[in-house]
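> Okay, structure incoming, though there's no sequence with it:
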């Protein structure tokens, strides 16, 4: 691991360090690859559309969400590859230096 990748991961985690942005990612992850229209997302989160736009811009700036326009609607979706890479960075080496795994979900216990 190098400092550059740690800086990138830190910027992604900083973007997630707000309750609305974290809830946004969870909603978009649940919606799957098709994503959600911005208005529908604002409704689900009970957030004003202009406030949601601010939060979506923060998430997009670090590559956690993408948008597409369809007519008058803007759809947002989670960037699953980036989210999974972030998770792998955080726990991918879980228990690799320990004799025991941390539990049945331990990613390295299957590699032993």
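Thanks, I have it. Note that the coordinates shown come from a computational prediction; the quantities given were computed from them, not determined experimentally. Residues are numbered from 1 along each chain as shown.
> From now on I want contacts and neighbour counts done on CA atoms only, so please keep to that.
OK.
> Now do the strands in this structure.
Assigned by DSSP state E, the strands in the chain fall at 36-37, 65-70, 73-78.
> Which residues does the shortest one contact?
Counting contacts by C-alpha atoms under 8 Å, 6 or more residues apart in numbering, the residues outside strand 36-37 that touch it are 28, 73, 74, 75, 76, 77.
> In addition, the following structure is provided for comparison:
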């Protein structure tokens, strides 16, 4: 991942509604959710949610697919993985022991 892509992804997530929406979509992988359901669960109007989802989509964090009359959104887990690796790749100057607590936090769920 390049700096530009990481900055775009982090900027997209640096807003409460977008962060909540993205985390919601990650929890609903691999099925994803329709835009209206995301808006309902996050508690924002649908037109506002459309703007937030468009920003997440432009940042490469979510993918949209039209299903009949609605648009279904899914988190892009590859993009999440790339962003996470970008942030942690040079963790602690290569001293894996210093990164062990981060890895331990992930191990039970993944």
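Everything's here; your move. Values in this document were obtained by computation on a predicted structure and should not be read as measured data.
> and the contacts of strand 36-37 of structure 1, which are buried?
Buried subset of the contacts of strand 36-37 of structure 1 (neighbour count, 16 or more other C-alpha atoms under 10 Å): 28, 75, 76, 77.
> The last one matches what in structure 2?
Okay, so that is residue 77 of structure 1. Residue pairing (TM-score structural alignment): residue 77 of structure 1 is matched to residue 74 of structure 2.
> and its match, how far is that from residue 35 of structure 2?
10 Å (C-alpha to C-alpha, to the nearest Å).
> And for residue 8 of structure 2?
22 Å.
> more neighbours, the two?
It is residue 35, of residue 8 of structure 2 and residue 35, that has more neighbours when counted by other C-alpha atoms under 10 Å, with 20 against 17.
> Spit out the contact partners of that one.
Residues in contact with residue 35 of structure 2 (C-alpha under 8 Å, 6+ apart) are 46, 49, 50, 70, 71, 72, 73.
> Would you check that the last one makes contact with residue 32?
In this case it means residue 73 of structure 2. Yes. Judged on C-alpha atoms under 8 Å, residue 73 of structure 2 makes contact with residue 32 at a distance of 5.5 Å.
> Thanks a lot, see you next time.
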